[in-house]
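> Structure of the sequence below:
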Amino acid sequence: MKNEMKKVKDGKIRDIYDLGDKAIYVYFDKIATSNIVFSETIPDKGKVSNKLTAFWYNYTKGCINNPMISINNADMPEEFQTKEYEGRTMLVERGIQTLPVGGCVRGYATGYIWQNKLNIPEIRDLKEAEKLSCPWYTPTTRGTMYRGKRINIDQSVERIGFELTRKIQEKSIELYNMCSEYAMTKGIIIADTKFKFGINKNENLVLVDQVVTPDTSRFWLEENYKIGRPQTTYDKQLLIEELTKLGWNQHAPMPIISKEMTIQLSKVYKEIYQKITGDKI
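All right, here's what the predicted structure looks like:
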């Protein structure tokens, strides 16, 4: 029975169940920002996170290994083959040690680097949302709910060593270019995204966690893209912008996410999934 399996992680966004040499990821519809999980749910968000990650795992497997074995319902233990879990589960290999440092790759002058452009000579003369001459890599510490802390290369070396720091930087940029080029063929701009990595039992670097989803990336539609102004995002940034307008200070009491916002977020999450994969949820 499922409730007799060892739950490795009792999360709010995702639970992990132990199957011995394998594990089951179960994605939920909750959403989090600033390390805080909201009580409101975003319809079908868990399916998007799971299935879009699976898509990118398959697409990038020639570049880097990942832990995915299957997302097919028939490959799951019987307890997870019900309609409740359909599209939300991923069977993965166990024994992967997640690294304490990941990477954020930015391809456009937006977000953090736009806000700090005066301190970054390479983008000082760019307009808002303009494409960078080359992807901008920033190492980040491992954080909960996809909120890691930015660090510099020297701090990354202190935590994981020079060789892993170099590999993560190279793979992050390679992955960003690979995914970004594909997304552009579907009319989507990946303005920035975050990657997490681990070391498997064979001591190889592997890609872990969500990959290029609306939780971890900033998506723009190419048809609406215009340099010199803020862009409409198709990702979790919509919620962050709404919370900023409400004046929330990222501490309790938590604001209530409006019904309209949950519907809008669900719509854009599913729209991005459909545009990238060609499938509907």
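
> can we go C-alpha only for contacts and neighbour counts from here?
Fine.

> Pull the residues that contact stretch 64-80.
Taking C-alpha atoms under 8 Å, 6 or more residues apart in numbering as the criterion, the residues outside stretch 64-80 that touch it are 1-2, 51, 54, 57, 81, 86-87, 89-94, 96, 171, 205-208.

> Tell me where the chain has helices.
If DSSP state H is used as the criterion, the helices of the chain fall at 45-60, 111-115, 153-160, 162-185, 237-245, 259-277.

> Mean neighbour count added to those helices, as CSV?
Output for the helices of the chain, formatted as CSV (neighbours: other C-alpha atoms under 10 Å):
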stretch, mean neighbour count
helix 45-60, 21
helix 111-115, 14
helix 153-160, 15
helix 162-185, 17
helix 237-245, 15
helix 259-277, 18
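
> Tell me who's in contact with the spatially most central residue of the chain.
Ranked by distance to the mean C-alpha position of the chain (C-alpha atoms, centre = their mean), the top residue is residue 216 at 2.8 Å. The neighbours of residue 216, taking C-alpha under 8 Å, 6+ apart as the test, are 146, 193-194, 210, 236.

> how about 6 Å then?
By C-alpha atoms under 6 Å, 6 or more residues apart in numbering, the contact set of residue 216 is 193-194.

> Reformat the helices of the chain into TSV and put distance to residue 15 next to each item.
What follows is the helices of the chain, written out as TSV (distance: least, C-alpha to C-alpha, whole Å):
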stretch	distance to residue 15
helix 45-60	11
helix 111-115	30
helix 153-160	27
helix 162-185	26
helix 237-245	23
helix 259-277	20
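
> filter the contacts of stretch 64-80 to the buried ones?
Among the contacts of stretch 64-80, those scoring as buried are 51, 54, 57, 81, 87, 89-94, 96, 171, 205-208 (criterion: 16 or more other C-alpha atoms under 10 Å).

> Which ones among the residues you listed map onto strands?
89-93, 205-208 (DSSP state E).

> Identify the farthest-apart pair in the residues you listed.
Put simply, by C-alpha to C-alpha the two of these set farthest apart are 89 and 205, 23.3 Å from each other.

> So which of the helices of the chain is nearest residue 102?
Across these, closest to residue 102 is helix 162-185 (C-alpha to C-alpha), at 7.2 Å.

> Alongside the first, I'd like the structure of this one:
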Amino acid sequence: MSPLPADEAAVPTVLHTSDLPGLKLLHRGKVRDVYELPGRRLLMVATDRLSAFDVVLPDPIPGKGEMLCQISNFWFRRTAHLMPNHLTGEDVAAVLPAGVDPARYVRRSVVTKRLRPVPVEAIARGYLIGTGWKDYQRTGAVCGIKLPPGLQMAERLPEPIFTPSTKAAVGEHDQNVAFDDVVRLIGAELAEQLRSATLAIYEFAAAHALERGILIADTKLEFGLDDNGVLHVMDEMLTPDSSRFWPADQYRVGISPPSYDKQFVRDYLETLDWDKTAPGPRLPAGVIEGTRRKYAEALERLAGIVLD
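Okay, here's the model as predicted:
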């Protein structure tokens, strides 16, 4: 990555929607914009867009994309011994079109391998919260995995579990599925690889985070296959957008703990008369700044990186 002047590097940029003339836009997702590069490569840009309940909200969170990219890169490096990842390590500034200010993109973008996505959201849960808690209340199980009776909200599970879901289009909701459904979708061998890799990464990251006073309640990972059929972890990794991070010193069984992730926004949205369909509501300035601070604190505590 090309170095930036110290004073410039200390100020996060704001980017709601990327604009890279001359590069083919392949996909504009909830948060990431993906461009085609020569040689089976992609340029992945993490914008400051925020989605909640699978709806992209109108207000960006300043610097969020930079924080997401940096924390993902930290985890990709730290878990490379467990699973290959999509990073090529190439200089972002070198692939940007002429005339584009690199300062807006280098800390929020990566050059990656072009992989074939596995059509499953790979989720590891170590604690009973969110849709897992709702499923357990209704059925005593999560994604077909029977759990002990009498568990409370936010209780630590006897061991981490793999609870996959379908991958929904923008504006639609992911659906939890059983492991047998994943086997039918992608085959037994790949499903086993997916489960094993997801749990190994989660357990490694949870141990690291605990040393820094953070509990990782759950996390969602994305995987893809290269041209040789080798499984890679890709997209983002153990970010506040894809995980629930709880301060260990405020954790209590039976309540939803405060978090370093976008649960801060979800909690605000739950106070509104909103049916969780697009368009999403505007966010007050205090909620935007509070969310930004949550992301920044998670990045500093987990990875020792300060962006502002």
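
> TM value for the aligned chains?
After superposition, the two chains reach a TM-score (TM-score structural alignment, normalised by the length of the first structure) of 0.92; 280 aligned residues with a C-alpha RMSD of 2.1 Å.

> what residue of the first structure takes the place of residue 286 of the second structure?
Counting by TM-score structural alignment, residue 286 of the second structure corresponds to residue 260 in the first structure.

> Could you find the counterpart of residue 168 of the second structure in the first structure?
With TM-score structural alignment as the criterion, the equivalent of residue 168 of the second structure in the first structure is residue 143.

> if you skip the residues just before and after it, what's nearest to that match?
Among residues not flanking residue 143 of the first structure along the chain, residue 149 sits closest, at 7.1 Å (C-alpha to C-alpha, 6 or more residues apart in numbering).

> now swap in residue 105 of the second structure and tell me
Of all residues beyond its chain neighbours, the one nearest residue 105 of the second structure is residue 45 (7.3 Å), with distances taken as C-alpha to C-alpha, 6+ apart.

> residues near that neighbour, how many?
Burial of residue 45 of the second structure, expressed as a neighbour count using other C-alpha atoms under 10 Å, amounts to 25.

> Distance of it relative to residue 84 of the second structure?
According to C-alpha to C-alpha, to the nearest Å, residue 45 of the second structure and residue 84 of the second structure sit 20 Å apart.

> contacting residues around the alignment partner in the first structure of residue 222 of the second structure?
Here residue 222 of the second structure is matched to residue 196 in the first structure, going by TM-score structural alignment. Applying C-alpha under 6 Å, 6+ apart, we find residue 196 of the first structure in contact with 102, 208.

> quick check, distance from the longest strand along the second structure to the centre of its chain.
For the second structure, the strand reaching the highest residue count under DSSP E is reported as strand 214-225. Mean-position distance between strand 214-225 of the second structure and its chain equals 7 Å (C-alpha atoms, centre = their mean, to the nearest Å).

> so how far does that strand sit from its counterpart in the first structure?
Average distance between strand 214-225 of the second structure and its aligned residues in the first structure, after superposition and using mean C-alpha distance after the TM-score superposition for the first structure, equals 0.6 Å.

> Please tell me how far residue 27 of the second structure sits from residue 53 of the second structure.
Here the criterion is C-alpha to C-alpha. By it, residue 27 of the second structure lies 20 Å from residue 53 of the second structure.

> More neighbours: those two, which one.
More crowded of residue 27 of the second structure and residue 53, by other C-alpha under 10 Å: residue 53, with 17 against 12.

> The more buried one -> the first structure?
Residue pairing (TM-score structural alignment): residue 53 of the second structure is matched to residue 34 of the first structure.

> Next up, the contacts around its match.
By C-alpha under 6 Å, 6+ apart, residue 34 of the first structure lies in contact with nothing.

> From residue 251 of the first structure, how far off is it?
Residue 34 of the first structure sits 9 Å away from residue 251 of the first structure, taking C-alpha to C-alpha as the criterion.

> next one: residue 110 of the first structure
As for residue 110 of the first structure, its distance to residue 251 of the first structure is 25 Å (criterion: C-alpha to C-alpha).

> got the buried residues for stretch 226-240 of the second structure?
Neighbour-count burial for stretch 226-240 of the second structure [16+ other C-alpha under 10 Å]: 231-240.

> so residue 191 of the first structure makes contact with residue 104?
No. Shown here, residue 191 of the first structure and residue 104 do not form a contact pair, counting by C-alpha atoms under 6 Å, at 10.9 Å.

> which residue packs closest to the corresponding residue of the first structure for residue 120 of the second structure, ignoring adjacent ones?
Aligning on TM-score structural alignment places residue 120 of the second structure opposite residue 101 in the first structure. If the residues on either side of it in the chain are set aside, residue 101 of the first structure comes closest to residue 141, at 4.6 Å by C-alpha to C-alpha, 6+ apart.

> For the one you found, give its distance to residue 1 of the first structure.
Applying C-alpha to C-alpha, the value for residue 141 of the first structure to residue 1 of the first structure is 36 Å.

> hmm, back to that, let me see the contact set for the residue nearest to residue 105 of the second structure.
32-33, 108-109.

> Swap in 10 Å and give it another go.
15, 17-18, 28, 31-35, 65-66, 69, 105-111 (C-alpha atoms under 10 Å, 6 or more residues apart in numbering).

> Ok, residue 230 of the first structure next?
With the criterion set at C-alpha under 10 Å, 6+ apart, residue 230 of the first structure makes contact with 110-111, 128-129.

> coming back round to it: looking at the helices of the first structure, which is nearest to residue 39 of the first structure?
Closest approach to residue 39 of the first structure among those is made by helix 259-277 (11.3 Å; C-alpha to C-alpha).

> average offset between the closest one and the second structure?
When the second structure is overlaid, helix 259-277 of the first structure sits 0.6 Å from its aligned residues on average, using mean C-alpha distance after the TM-score superposition for the first structure.

> so how far is that helix from its chain's centroid?
Helix 259-277 of the first structure has its average C-alpha position 15 Å from the chain's average C-alpha position, going by C-alpha atoms, centre = their mean.

> Which strands or helices does that helix pack on?
Using 3 or more C-alpha pairs under 10 Å, 6 or more residues apart in numbering; DSSP states H and E as the contact test, the elements touching helix 259-277 of the first structure are strand 36-41, helix 45-60, helix 162-185, strand 188-199, strand 217-221, helix 237-245.

> Distance to residue 255 of the first structure added to those, as a markdown table?
Conversion of those to a markdown table gives the following (distance: least, C-alpha to C-alpha, whole Å):
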| stretch | distance to residue 255 of the first structure |
| --- | --- |
| strand 36-41 | 8 |
| helix 45-60 | 20 |
| helix 162-185 | 33 |
| strand 188-199 | 26 |
| strand 217-221 | 23 |
| helix 237-245 | 8 |
